[in-house]
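Asks: no sequence on this one, just coordinates:
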């Protein structure tokens, strides 16, 4: 494991903090770089070279001050490192043609060379080193953006980073992952060891992030469609005039709300959809509950009006029999029963109470007409019985004036009990006239 001295670390950290203070948007990249530098402050291992320090910084800060890098490298460079670099360059320069040949992407050439003369594969190692570092850095960035996303733009940028990481992973020779380039690492220092498991884990992580990003993008699109549908539905509901239009708008509104439910809750859009679903359902219940109550109230009022109209029609053109008046009362009872079903919290409650008071008053009037009919019929029946008794009295021998007068007066009193507007009133008036005339002749 390569090592970074405290002095070199402090030099780099000071410059990083200065950049973040000037541009806070660099905070994510700064955290990644500081994390890398901390990992390389191990108490054992080779010192980092300038190029390695630069690689740790430039993927996040391409314009990092080269003078600061030089200063950190001087504070961290171990003795004798330059000799190793110059010696390696001389060897490679003398074997240019051979180096080009053995670095061809042919396993049959590279594998024997890796076992016997691994230094000849320095260009391949450099390429592997670069692509490995880039892949790891980009995977870290993509992981930060995807798993700590606060907006869809984070996923879009994470998708770009994941694609770039995949590009660098594709350039790593899978067949060569098991060979650790000792000579290269001795010259330049390595913080990595190519292994198949590490390579596979990186690929799996990128694959999972790509799947997650795809799911997030689909969820975001579904959320956008649901939000648009909600806006259209609420506008349609607010513009509806008739009850039928309201009912149609309510159906569309419910369908728009239902579009929020299938959005996966594990996604960022799913979490936003949960919050919007709660608000949408609350608004829907308030509005639709009001409309549903009014529709129900209006339906009951219309039903009551049907019975009231029938009762009013059948009460016209009196007199009517007791049975007829009883039927009229039953119609008023049905109308009143419909209005009594409208609860106090119903928007139509006040209208229903107004009609209820009117209908009860009408019913009492019909009850009085029914009672008048009953009393009049009873009085008429009694008068007929008294008339029979009068006739029997007059047919007897020598009836007294007092008995005749009392009987005819009782007949008149009973007939006068018959109320106007009843079915027996006409007959009663005719008999009353005759009875009064008879009494005057006594």
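Replies: Done, it's in. Only a predicted model underlies this, so the values are computations on that prediction, with no experimental measurement involved. Numbering: from 1, shown residues only.
Asks: rest of the way, CA atoms for contacts and neighbours
Replies: OK.
Asks: Where does the closest residue to residue 55 other than its chain neighbours sit, in terms of helix or strand?
Replies: Sequence neighbours aside, residue 133 is the residue nearest to residue 55 in space, at 7.9 Å (criterion: CA to CA, 6 or more residues apart in numbering). Using DSSP states H and E, residue 133 falls within helix 122-147.
Asks: What helices and strands are in contact with the helix or strand just after that helix?
Replies: Using DSSP H and E, the next helix or strand after helix 122-147 towards the C-terminus is helix 152-170. Under the contact criterion of 3 or more CA pairs under 8 Å, 6 or more residues apart in numbering; DSSP states H and E, helix 152-170 touches helix 122-147, helix 196-239.
Asks: let's see it at 10 Å
Replies: Counting contacts by 3 or more CA pairs under 10 Å, 6 or more residues apart in numbering; DSSP states H and E, helix 152-170 is packed against helix 122-147, helix 196-239, helix 268-314.
Asks: what about residue 233, neighbour count?
Replies: 22 (other CA atoms under 10 Å).
Asks: how close does the residue nearest to it when sequence neighbours are not counted sit to residue 219?
Replies: Distances taken as CA to CA, 6+ apart place residue 253 nearest to residue 233, at 4.8 Å, with adjacent residues excluded. Computed as CA to CA, to the nearest Å, the residue 253 to residue 219 distance reads 20 Å.
Asks: Check residue 194 too.
Replies: Here the criterion is CA to CA. By it, residue 194 lies 37 Å from residue 219.
Asks: okay, these two: which has more neighbours?
Replies: Set side by side, residue 194 and residue 219 show more neighbours around residue 219, with 23 against 18, by other CA under 10 Å.
Asks: from memory the more buried one sits against residue 259, does it?
Replies: No: the criterion here is CA atoms under 10 Å, and residue 219 misses it with residue 259 at 11.1 Å.
Asks: what is in contact with these two at once?
Replies: Counting by CA atoms under 10 Å, 6 or more residues apart in numbering, the residues touching both residue 219 and residue 259 are 225, 273.
Asks: need the contact list for residue 358.
Replies: Counting by CA under 10 Å, 6+ apart, residue 358 touches 336, 352.
Asks: Surely it forms part of a helix?
Replies: Yes: looking at residue 358 with DSSP: H, G, I helix; E, B strand; the rest coil, it is inside a helix.
Asks: Next one: it from residue 278, what distance?
Replies: 44 Å.
Asks: Structure two is appended below for comparative analysis:
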């Protein structure tokens, strides 16, 4: 006959499906248990005892409902077993009081019994075996979740498993660890050597995991705080209406980046923080670089405007001599030089180019004024020399009318080269009027 009856299988399967429906994370453990139960259905031999059913289930479901296990065990008993148990119960009932007494959790009772009649401590051995097996299974599950975590939920579940393991370890009779239950293990095949060192190592492992989980939880909280600070700082920066507000937001932004950098890199949150740190630094450099570029561009534009204003003021109320016009040009050169320092990738580049075109046009006008001043001064000097030559012709012994007329015409032509708005224009106009009158009298 099969070791697991269909009725018992259905009872267990119904409970497993219910657990999976309530908690999908148990799906993997459910598949393992289903496979075990199916295998027992196809095996021939003695019916599975309750302890064997429990062993099949509780390594994957430590908190499996014991009432369901009891129900499945009763459904899996061979015909006539209930009747045998009824008659045997009378005999066992007589010993129940004694067994209950010797299994009380008091060393003064258990130690003598462990030496003389260890089988009477069978309930203690069963409890110790069960708690130890479940503790080890939970420790392994917690270790798997903690050391191979991909999300904070893994650490939370690992913390739950570690807590359950710790509770089971607390139930173990530590004083009893030196009394290895040989008779029990010969009957039930213990797979462990329950020693104090083993117990201590298991407790240390749980302690290390709890410390690691605590560190991960702190790192996760730090990550969330840094992320929130980063979001607030970037929002403040985008909404800033003045340079002072932008500067305040930039400082908060940098502080949030520093918080990301301080999260321990050995933690899962620290690894996530490193990935976010790269993006945060990139965004910070782009945005702050934009602001820095605009500030630099604005500073250069303001400096250029100072020189341009000086040049415009000095150019007022002409005429001016050549040195004065040269100084005005130098002011325009300085203004243009500042604007030319603004690179094409600077946010202020277009504004700078607009002003640059204006300043260059103004400089060309002043350069023309300077050239007009130079030409007019040169023309005035030539006109003066021609006037001296004309006067010399007029006082000669036999003045030639043609020569006088040609010379005065040269004087008039040269004076007409003097441009308006120059320093010699007034003198030139006065001499030009006299020269024209003189030519009309010849």
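Replies: Structure received. For clarity, every value in this text was computed on a predicted model and none was experimentally measured.
Asks: just to revisit the earlier point, let's have the helices and strands packed on helix 152-170 of the first structure in CSV, adding distance to residue 170 of the first structure.
Replies: Listed next are those as CSV, based on distance: least, CA to CA, whole Å:
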stretch, distance to residue 170 of the first structure
helix 122-147, 9
helix 196-239, 9
helix 268-314, 30
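Asks: buried ones in the helix or strand hosting the residue nearest to residue 233 of the first structure?
Replies: Using DSSP H and E, residue 253 of the first structure falls within helix 243-258. Judged by neighbour count using 16 or more other CA atoms under 10 Å, the buried positions of helix 243-258 of the first structure are 246-247, 249-250, 252-254, 256-257.
Asks: and if you look at stretch 219-239 of the second structure?
Replies: Of all the residues in stretch 219-239 of the second structure, those buried under the rule 16+ other CA under 10 Å are 219-220, 222-223, 226-227, 229-230, 232-234, 236-237.
Asks: What of stretch 29-40 of the first structure?
Replies: In stretch 29-40 of the first structure, counting by 16+ other CA under 10 Å, buried: 29-30, 32-34, 37, 40.
Asks: which one of those is nearest residue 204 of the first structure?
Replies: Each of the buried residues of stretch 29-40 of the first structure was checked against residue 204 of the first structure using CA to CA; the closest is residue 32, at 20.9 Å.
Asks: With the second structure overlaid, how far apart is the one helix or strand the closest one maps to on average?
Replies: When elements are assigned from DSSP H and E, residue 32 of the first structure belongs to helix 27-39. Taken over the aligned residues, the distance from helix 27-39 of the first structure to the second structure averages 6.6 Å (mean CA distance after the TM-score superposition for the first structure).
Asks: What separation do you get for the residue nearest in space to the middle of the second structure and residue 300 of the second structure?
Replies: The residue lying closest to the centre of the second structure (CA atoms, centre = their mean) is residue 276, at 2.5 Å. Going from residue 276 of the second structure to residue 300 of the second structure by CA to CA gives 35 Å.
Asks: Residue 85 of the second structure too?
Replies: The value you get for residue 85 of the second structure to residue 300 of the second structure, if CA to CA is used, is 101 Å.
Asks: can you check residue 327 of the second structure too?
Replies: Taken as CA to CA, the span from residue 327 of the second structure to residue 300 of the second structure is 21 Å.
Asks: With neighbour numbers in mind, choose between these two.
Replies: Between residue 327 of the second structure and residue 300, counted using other CA under 10 Å, residue 300 has the larger neighbour count: 21 against 14.
Asks: The more buried one: what's it in contact with?
Replies: 294, 306, 335, 337-342, 348, 352.
Asks: what do you get if the cut-off is 6 Å, keeping everything else the same?
Replies: Taking CA atoms under 6 Å, 6 or more residues apart in numbering, we find residue 300 of the second structure in contact with residue 338.
Asks: do the same with the one 4 residues further on
Replies: Contacts were defined as CA under 6 Å, 6+ apart; by that measure residue 304 of the second structure touches 335, 338.
Asks: Now do residue 119 of the first structure: how many residues are near it, please.
Replies: Per other CA under 10 Å, the neighbour tally for residue 119 of the first structure reads 21.
Asks: repeat for residue 75 of the first structure
Replies: 16.
Asks: Could you check how far it is from residue 7 of the first structure?
Replies: Distance from residue 75 of the first structure to residue 7 of the first structure, by CA to CA: 7 Å.
Asks: Which neighbours do these two have in common?
Replies: Counting by CA under 6 Å, 6+ apart, nothing touches both residue 75 of the first structure and residue 7.
Asks: How about the secondary structure of the residue of the first structure positioned farthest from its centre?
Replies: Here the first structure reaches farthest from its C-alpha mean at residue 398, the gap being 103.5 Å by CA atoms, centre = their mean. Three-state call for residue 398 of the first structure (three-state DSSP): coil.
Asks: can you pull the contacts of it?
Replies: Shown in contact with residue 398 of the first structure (CA under 6 Å, 6+ apart): no residues.
Asks: Now do the contacts for residue 321 of the second structure.
Replies: Contacts of residue 321 of the second structure by CA under 6 Å, 6+ apart: none found.
Asks: Could you check how far it is from residue 377 of the second structure?
Replies: Counting by CA to CA, the gap from residue 321 of the second structure to residue 377 of the second structure is 9 Å.
Asks: do the same with residue 272 of the second structure
Replies: Distance from residue 272 of the second structure to residue 377 of the second structure, counting by CA to CA: 78 Å.
Asks: So which of these two has more stuff around it?
Replies: Taking other CA under 10 Å, residue 272 of the second structure and residue 377 do not tie; residue 377 has more neighbours (22 against 15).
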